[in-house]
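Visitor: generate coordinates for the sequence data below:
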Amino acid sequence: YNVGNTSIIGNTCMVENDDYDFYMDVNFRGNFSLRSNNKLDVSAMAAHIGNGGGPPNASGGKIEGYKDSFVYADVRKFVQDYIDKKCE
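Guide: Modelled structure (predicted):
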């Protein structure tokens, strides 16, 4: 959560964890960055869930109504619920 330097961290995560399809970083304003390793077009995901976009392996957007928290589990639950609702 809100680690910054998304390109370096996200790309490293994708290289070292081949079992993951994408990496997501969310900041305190609800802006998110996505990184992928050619397994998922994150530009389509960004457009669908956050009115965003970008290249297929590096995109971003904004989570409307985002509620920040210092507790990672709360952030994760909020983001997961938000994505689930957008995909219904």
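Visitor: can we go C-alpha only for contacts and neighbour counts from here?
Guide: OK.
Visitor: ok, and for stretch 7-15, which residues are buried?
Guide: Neighbour counts over stretch 7-15 (16 or more other C-alpha atoms under 10 Å) mark 10-11, 13-14 as buried.
Visitor: to compare with the earlier structure, here is another sequence to fold:
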Amino acid sequence: MALETMKISKAFAEQVAIRLPRQTLTRYAIYNTSKQVAKWIGIKLTKDTFARGVSKVIPLIGVPISTGLTYWTFKPMVNRLKKSLDE
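Guide: Next comes the predicted model:
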């Protein structure tokens, strides 16, 4: 299950890197804030570099979701197994 989730998050990140620069990012506050911070640091932030950065963050967001889902689904099975082995 974790391997499937990793594949899905990787594919999602690739699609974000492709599709995000096509959208109008100038109306989003996070893009404008990131652009201002990059300007203060001395880095030129374009839509493509912003999209690549966001696509690298997406798998990091997927890890806790995958972990929680795995825990939530396995917990009842573990309890049943423990109860069965105790008998």
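Visitor: so what number do they get for TM-score?
Guide: After superposition, the two chains reach a TM-score of 0.21 (TM-score structural alignment, normalised by the length of the second structure), with 34 aligned residues with a C-alpha RMSD of 4.2 Å.
Visitor: one step back: just the ones of the buried residues of stretch 7-15 of the first structure in helices?
Guide: 10-11, 13-14 (DSSP state H).
Visitor: for the second structure, what's the longest helix?
Guide: helix 47-86.
Visitor: packing partners for that helix?
Guide: Secondary-structure packing of helix 47-86 of the second structure (3 or more C-alpha pairs under 8 Å, 6 or more residues apart in numbering; DSSP states H and E): helix 2-19.
Visitor: so what touches the helix it packs on?
Guide: By C-alpha atoms under 8 Å, 6 or more residues apart in numbering, the surrounding residues in contact with helix 2-19 of the second structure are 48, 51-52, 54-56, 58-59, 62, 66, 70.
Visitor: same thing but 7 Å
Guide: Helix 2-19 of the second structure is contacted by residues 51-52, 55-56, 58-59, 62, 66 when judged by C-alpha atoms under 7 Å, 6 or more residues apart in numbering.
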